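# Have a look at this fold, sequence not included:
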C-alpha cells in the first residue's frame, strides 16, 4: 500500500461515491495533485448498503440538473475508465393518486424536457402496458422517466476511483483523519499514518461529516436516519416475463404511499420511507460508534408492515415471494433533505460535499459541482439549493436537525406546495412583536429560522394544514391577501420583517473597495441605493441595499436567507490587512415596513422627522421615545418607509404606529401580500429571479451598471456580452385567461412550438387583477406585445410581453409622492 504523501493541492476526507466522484472530477479538471483519505475501505459508509437507484426526477431545477448529469456520466463511465459496472437503465413509473400529484408531474415533465430529457406523463393504460403486474384501479396516471434505473454502488465507486487514479490522483485507504490545523495559510491534515499539508480540504465524510466538521470548528447541520429496504426471493412470473422481454421491469415508485419497488435480479427490492421513522445516534445515550464501517442496524420490520401490505396490494406477485434479506443502514439528512456542496461556512479554503440522502443518484453531479467550486470558485448551475451557507448557526442545533430530518424522511416523496409551511423545528427565531401579530391572526412561515407572517386569518377562515395542500391560487388566504394588498394601495399597511441580514462596513477606503465589488454607484452619505454584485463572468451573485451614513460607514442590507452567503462573499474579497472592517449586526435590529398613501400621516403623528425628504433618503428619529432609522424605500411599490429599530425598542414603536394608524385604515399585511405587490412592480427576489444562472444584463439590470467606472468585478465579461449581444432577457408577462394556478418558477415558455425561456417567479397581482409571471425569454422575442405561451402544470396559456416598466404605477409617482 502506497504511503501518505507529505503534500497535496487538495485533500478529500471520505471514500464513498461522492468523495471518489469529487476526486475524479478534480483530476478531469487537471487538478491531479489530489489525495483522498478513507478511514476504512472505499464504500464503507452509506455507499456500501445504498440501494443504488438513479432517478432524475426532482422539483428543483438544480437537483434535476445534477441527477441528469449523473445518469449521463454513468452511462459511459465503464468504458471511459475501463472498469465493468452493472448499470441497468430500466426507466421508472412514478404513480399518481391525485390531481395535485399529476400537476407536480406535469411541472417536472416541463423541466425535464427543457433539460433535454424525454420525461413523460402517462395514463393508466400506459402504466399497465409498461408494468403488467400492477393494480391500477385507484390511479390518476404516472410520470415515466426513461433515464431512471439502478447501479451497483460499490462498482460505481471503484470505477470513479480507478478513473481518478489513472489520471494521477491518489487514494489512501485505512487512513483515518484525527485532526486538522491551520499553519502558514495551509491546512495540515493529521492522520493515523502521519501528516499531509495542502491548500484545500473537502469534507466528504457522509454520515460522519459532523465529526469531521468539528475538527474545523464547524457545526454541520445534519442527523442520521435508519433506512430499511427488503429483498425478496425469486418470483417465477417475474423471471419468465424478464426472460421473454429481455429486460427488467421499470422501477416503480408509489410516492403517495411512500415507497419504491424495484426488480432485483428475478426478485424484488422494497424500500419504504415510513412516517413512523427512526433517528439514530441522536442522544447522549445513543452515541455514534467509533467505527460503523460495513455495519447495519438490527431489523425493525414492524415499522414497515403498512408499506409492505400496500405494495402487495399494488403488485400482487410480491405477496408470493419470501423475504431473503433486510438491509437497515444509516443515511444522513440535512434539515431540508438536500446535501451540502460548496464552501464550508466561516472556514477558509475548505469545502463540503456531504450529507447526501441520495448519494448515488447525485454523486456524479456532485463531483462536477464540487470540482467547479474548488477549481473556479463558482459553479456552472446556480446551486443555492445545496449551498452549505443556506443554513445559519441555529440550524445546527441537534434537536432541530433531528426534528427536521425525521419530518423530511417521513415525507420524502411529499409534494412541495407553495403555501404549505412544514410544522417541525419552528419558532426558533421570533420577532420582538411575534405574540402581538399572532394575536392579530398572523399565519407564519420560517425564513432562515425567523418566523414571519405570511397572511392574516380572520375568525372562520380555514387554517388547517390540509387547506394548504394545493397549487391553486384560491385558498383561505386568497381573499385576505387581496384585502391586505388593497389596504396598502388605498390606506396603509404594516409588515413585520425580522431577520433582514445587515452588515456594517466601516473604515477608511471602504467605499472605494465596495465600488469595485458592485456594478453601479455606491450612494452618497444620507442616501440609500440598490447595488448588484456580479461574479467574474458577469453573473448575478446578489443584490444589497446600501445605507450610507457617512464617508466611511455604510450598512449593507440583504435577504434573511442570504446572511452567511453574502457576508462570506464580501469578507472573502476584502484585501488582507484592510483598514476597514465588516461586522454582522443582523441580530441587533429589526425592521417594519410601513407603506401606503396614509403612511406619511401616520408617521407625522408619532415622530418629528422630515417626512418631505425624497425617495431613497434616510434619517434618524424618535418614536415613542425610542431611536428609529427611517429609510424612504418601499418593496411594496407605494409611498412608504422601512423603520429600522433596535430589537428591544421594536414593540413600543409598533404599538405607537398601530395606535395612530387605526384612524388611517392601517392594517397588518404579510409576505404573500408583499410578494403580490412586488410582482406588480417587477421587483426581483434573491435566488428566485436573481441567480447565477443569469448575467446582470440578462436580468434587465443594465441601469445598475456604471460603464464609465474604471473597473468593477465582472466588467470585462459584461462588456463582452454587450458587444456579442445578450441571448436572453428578463421580461414581465401577463397571462391571459389564466386557469386556477399561477406560474411557478421554472415554468417553460413556448413560441411556435419551441421552448424559448422559463419563468423565474409568478403570482396574482391584486391591484391590477391579473396573473403575472417574471421570466427569461429569448432576446429576439423580448419585445413588448410579443405573444408567447406559458406552460403551467402541463397546460399552455397565452401570455403577452409587457413594456419595460412596472405594471403598477409605471412612472413611480405613488412611490415618490
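That came through, no problem. Quick caveat: nothing in here was measured; it's all calculated off a predicted structure.
# C-alpha from now on. contacts and neighbour counts both.
Will do.
# in the stretch 551-700 of the chain, which spans are strands?
Applying DSSP state E, counting those that start in this stretch to the stretch 551-700 of the chain gives strands spanning 553-558, 581-584, 589-595, 618-623, 626-631, 640-646, 666-668.
# Check it against this one:
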C-alpha cells in the first residue's frame, strides 16, 4: 500500500470512485482512494439508482447530463455492466402551475442540450395504459435517462480507476488530518470486523498527500470536526418500498411491451419504476427526520431504519390510484435509509473553507445521478484550476461558518427533503429557521409590510406588500409568472425612477484591507486601476483562468487603506479567496491586514431624483445646500458625513442607476438612521424598496450581477466590461484573460413577452433562423420601457445592438432585441445630476 500520493480520496461510494476515476483520466497518475468499510457500503447500497436529468440548477443540470452520458460508456471501457436501464423519465403534472414549472425547467434544459418531449394525458394513456391520467394536465418526458444499479456503477467506476493506476484500499478509516504547509498527513486506522461490527484495530498508517478529497457521505459531520470546519451536510431518512407483482404489469411485459419509464408523480410526492413484475415506490413526504446530526454511530454500517408506514400512507394510497392494477399488490420489501442533504438541495463541491488543497464532495441527495459529473468537473477544478462551467453555486462556502450551525442544517435539510416535489418557484422563500440574522431595522421594515428574502443567513426585504400580509415569506405571492408581489415591485421601481426610494443593503460583504503592502497587493489582485483617496472604483478579482472570481467596489480611505464591498450572498466565499491570496503574496508585497467588517456596518441605499432633497433635510454641514453637490461630493466619490447624530461613510453610487448614495453606517445606529430618513423622506414621498425592484432597475442600466452575469465561466471582457480592465498593468489572471479572447458576449435585451410573465434569467435564446445562440442570466420587468427585460450571453456576432432574437418562455418563442448597453440613461446624465 502506498503511503505517499498526489491525491487521496476519502470515501468509496459512487462519488468517491468517480472522483478517483476522473482524476486519473485527467492525468494524475498517483491517486489513492480509501474506504472505511466496503465500496458502496454507505448510502450507495440502498439508493434507488434513479438518474433524473430534471434539475432547476444550471450547474447541476450539466452535472447530471454528464453522468447519464458517461455511464453509458462504462461497460465498453471496463467490461462491467452497470445495469443502466435507459427507460426514460415521465414527470407528470396535475396542475397548470406544475406545467409552468416544467416549462421553466425545459428552457434551461435546452441551454444544456438536455432533450425532452411534451405529452398530453391521452398520449400518456396510449403509451402506458396502466397509468391513470384522468386528473393530469400533461407531462414532460426525458427519453435518455432512467435508472441504474448503484453498486454496479460504483464497481465499474472503481475498476476503471484501477485500470488507470488508482490504488483502492478498503477497511481503512481516516482519523486525523494535518496540514504541514506543503502537504496533508492523514492518519488512518485499519478496520476489522468483530461480531458483525466494524471496529478499529491497533494498526495505524500515515498517508501523505498533496491533495485530499473528502467524499464521506453520511459521515460528513465527523469529517467536518476533524477538519475544524462547518458544513451543513446531514442525512435525512428516505423511504422506498418494493411491491409484490402487479398481475397487469406482468401481462403487459409478457405481451412484448417495453418497460415503463420511471414514473414521477410530483403532485403526489412520489416516484415509481418497474422491479421484476412489480413496482418500486419512492416517497418524499413531510416529516422525514434528519439523522446523525453529530455523527454516525460506530454500530451503523449498511443498516436501515424501521419503516414508518403512517408517514407515507397518503403517497402509498396515491400510487394505487395512479396505477390501479397495483392496488392489491402486497409489500415485498422496504428501504428506509439515510440520504445526505444540504439546505438548498445542492451538494458541497469545491475547496474547503480556510484550508489548502482540501476538497469537499459532500451532501449529495441525488448522489448516483451526480456522481459521474461531479468527478468530471471537480477533477477539472483540481487539475486545471477551474471547471468549464461555473461551479460557484455548489461551493461549500455558500454557508458561512459564522452563522451556519448543526441545528440550522438539520432543520433546513428536513425542509429541503420535503420540498423535493413541492413546486420550485423562482421567487420562493422557505420559512424554516427564519428569521436568523436580522439587522436592527428588521422589525421596523416588517411592520411596514416587508416580505423578506434569505441572503447568506440575513433577512433582506424582497418587496413591501400590504400590511395585512400573512407572513414574512410571501407564500401566497409566489408564481412562475407574475406573482402577487409583482405590482408592489412595479411601484417601488417607479418610485426610484420618478421620486426617491430607500433600499436596505446591509447584507453587503465588507472588508478592510490595509497595511504597507495593501496597495501593491490590490493592484495585483484586481484588474482595474485603483481609485485615488476619497474615490471609488468598480473592479474584479479574477481566477487563474482569467474569469471573474469576485466583483468589488473599492473605496480608497487612505494611501494604504481600502474598504471593499462585494455581494452579500458570497461573504465567506469572498473572504476565503481574499485571505488566501494575501497569505500567498504578503512576503512579496509587505504587511497586509484584512478585517471582515460586514456585521459592523449597515447599509441603506437612497436613490432617485429626489434623493438629494431627502438628505439635505438631515445632513449636518456648514452649508447643507452644497454639501451634496457635484463640486463637493462628485459621482464615484466617498465622504464621511453626519446625518443627524449618525456618522456615515457615504458613497455616491447607486446600483439602480439613479442619482443616489450608499449610506454605510454603524450597525448599532441603524434604527436611529432609519427613523431619521423615514421622517425626512415623508414630505418627498420616499418609498421603501426591496431587492426585486432593484434587480429590475439594475438591468435597465446593464449592471452585471455576480452569480448571474459575472462568474467563473466568463472573463470581464466576455462580460463586455473592458472599461473596468486595465491591460496596461499586470494582474492575477491577465495572461489567461488575454489568451481566452471573447468566446461569448454579454448583452441586454428588451423582450416582447407574454402579458402575465417575465423571464427569470434561465431561458434559452435563439436566432431568428432557429439556431441556439445563448441563454439569459437575468430577467425581469422594465418600468422605463414597460416590457420584459433580460441580460445574458450570446455568440459575439449576435451581441450587436439591434440584433433580433427569440427567448423561450412558457414553451413559446417571444421576440427580443439586443439593445445598447445601459438602455436607460446611456449617458449617465441622471446619476450625475447636480443640485
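Arrived safely, thanks for sending. Bear in mind that the values here come from a model prediction, so they are computed numbers and not experimental data.
# care to give me the TM-score?
The TM-score (TM-score structural alignment, normalised by the length of the first structure) is 0.96; 805 aligned residues with a C-alpha RMSD of 1.7 Å.
# Quick one: end-to-end length of stretch 783-797 of the first structure, please.
18 Å (C-alpha to C-alpha, to the nearest Å).
# can you tell me what part of the second structure it aligns to?
Counting by TM-score structural alignment, stretch 783-797 of the first structure falls onto residues 800-814 of the second structure.
# Equivalent analysis for stretch 525-532 of the first structure, please.
By TM-score structural alignment, stretch 525-532 of the first structure lines up with residues 533-540 in the second structure.
# quick one, what contacts the corresponding residue of the second structure for residue 629 of the first structure?
Correspondence of residue 629 of the first structure to the second structure, assessed by TM-score structural alignment: residue 649. By C-alpha atoms under 8 Å, 6 or more residues apart in numbering, residue 649 of the second structure lies in contact with 638, 639, 640, 641, 663, 664, 665.
# repeat that with 7 Å
Counting by C-alpha atoms under 7 Å, 6 or more residues apart in numbering, residue 649 of the second structure touches 639, 640, 641, 663, 664, 665.
# Selection in ChimeraX covering whichever of these are buried, please.
A single ChimeraX command selects the buried members of these (16 or more other C-alpha atoms under 10 Å):
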select :639,641,663,664,665
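# Between the contacts of residue 649 of the second structure, which sits nearest residue 278 of the second structure?
Using C-alpha to C-alpha, residue 664 comes nearest to residue 278 of the second structure of the contacts of residue 649 of the second structure, at 63.6 Å.
# For that closest one, which non-adjacent residue is spatially closest?
Excluding the flanking residues, the one nearest residue 664 of the second structure by C-alpha to C-alpha, 6 or more residues apart in numbering is residue 603, at 4.5 Å.
# Stretch 417-435 of the second structure: which residues count as buried?
417-431, 434-435.
# Quick one: residues contacting whatever residue of the second structure lines up with residue 179 of the first structure.
By TM-score structural alignment, residue 179 of the first structure lines up with residue 176 in the second structure. The contact partners of residue 176 of the second structure, by C-alpha under 7 Å, 6+ apart, come to 186, 187, 226.
# so which of the residues you listed persist in the first structure?
Retained in the first structure: 186, 187, 226, out of those (criterion both residues aligned by TM-score structural alignment, their matches' C-alpha atoms under 7 Å).
# Count the neighbours of the last one for me.
Per other C-alpha atoms under 10 Å, the neighbour tally for residue 226 of the second structure reads 14.
# same deal with the first one?
Using other C-alpha under 10 Å as the criterion, residue 186 of the second structure is surrounded by 21 other residues.
# for it, helix, strand, or coil?
Of the three states, residue 186 of the second structure takes strand under DSSP: H, G, I helix; E, B strand; the rest coil.
# in the stretch 251-400 of the first structure, which spans are strands?
Remark: strands assigned in the stretch 251-400 of the first structure by DSSP E, counting those that start in this stretch are 251-254, 259-264, 267-272, 279-280, 323-333, 340-343, 350-354.
# And the residue mapped onto residue 657 of the first structure from the second structure, how far from residue 615 of the second structure?
Using TM-score structural alignment, the partner of residue 657 of the first structure in the second structure is residue 677. To residue 615 of the second structure, residue 677 of the second structure is 8 Å away according to C-alpha to C-alpha.
# Ok, residue 652 of the second structure next?
Counting by C-alpha to C-alpha, the gap from residue 652 of the second structure to residue 615 of the second structure is 12 Å.
# same question, residue 571 of the second structure
Going from residue 571 of the second structure to residue 615 of the second structure by C-alpha to C-alpha gives 30 Å.
# my read: residue 749 of the second structure touches residue 790, true?
Yes. With contact defined as C-alpha atoms under 7 Å, residue 749 of the second structure reaches residue 790; the gap is 5.2 Å.
# How is residue 735 of the second structure assigned, secondary-structure-wise?
helix.
# picking up where we left off before, please identify which of the kept ones among the contacts of residue 176 of the second structure is nearest to residue 54 of the second structure.
Distance ranking of those against residue 54 of the second structure, using C-alpha to C-alpha, places residue 226 first at 34.9 Å.
# which residues does that closest one contact?
Each residue near residue 226 of the second structure by C-alpha under 7 Å, 6+ apart is listed here: 176, 177.
# That one -> the first structure?
By TM-score structural alignment, residue 226 of the second structure lines up with residue 215.
# What's the separation between the match of residue 179 of the first structure and residue 222 of the second structure?
10 Å.
# repeat for residue 209 of the second structure
Distance of residue 209 of the second structure to residue 222 of the second structure, given as C-alpha to C-alpha: 20 Å.
# okay, these two: which has more neighbours?
residue 209 (23 against 17).
# and the more buried one, helix, strand or coil?
Put simply, residue 209 of the second structure is strand when judged by three-state DSSP.
# Translate it into the numbering of the first structure.
Residue correspondence to the first structure (TM-score structural alignment): residue 209 of the second structure is matched to residue 198.
# and if you look at residue 84 of the second structure?
Counting by TM-score structural alignment, residue 84 of the second structure lines up with residue 87 in the first structure.
# okay, now that match: neighbour count?
21.
# which ones are touching the spatially closest residue to residue 187 of the second structure that is not a sequence neighbour?
The shortest distance from residue 187 of the second structure to any non-neighbouring residue, by C-alpha to C-alpha, 6+ apart, is to residue 206 (4.4 Å). Contact analysis of residue 206 of the second structure by C-alpha under 7 Å, 6+ apart lists 3, 185, 186, 187, 188.
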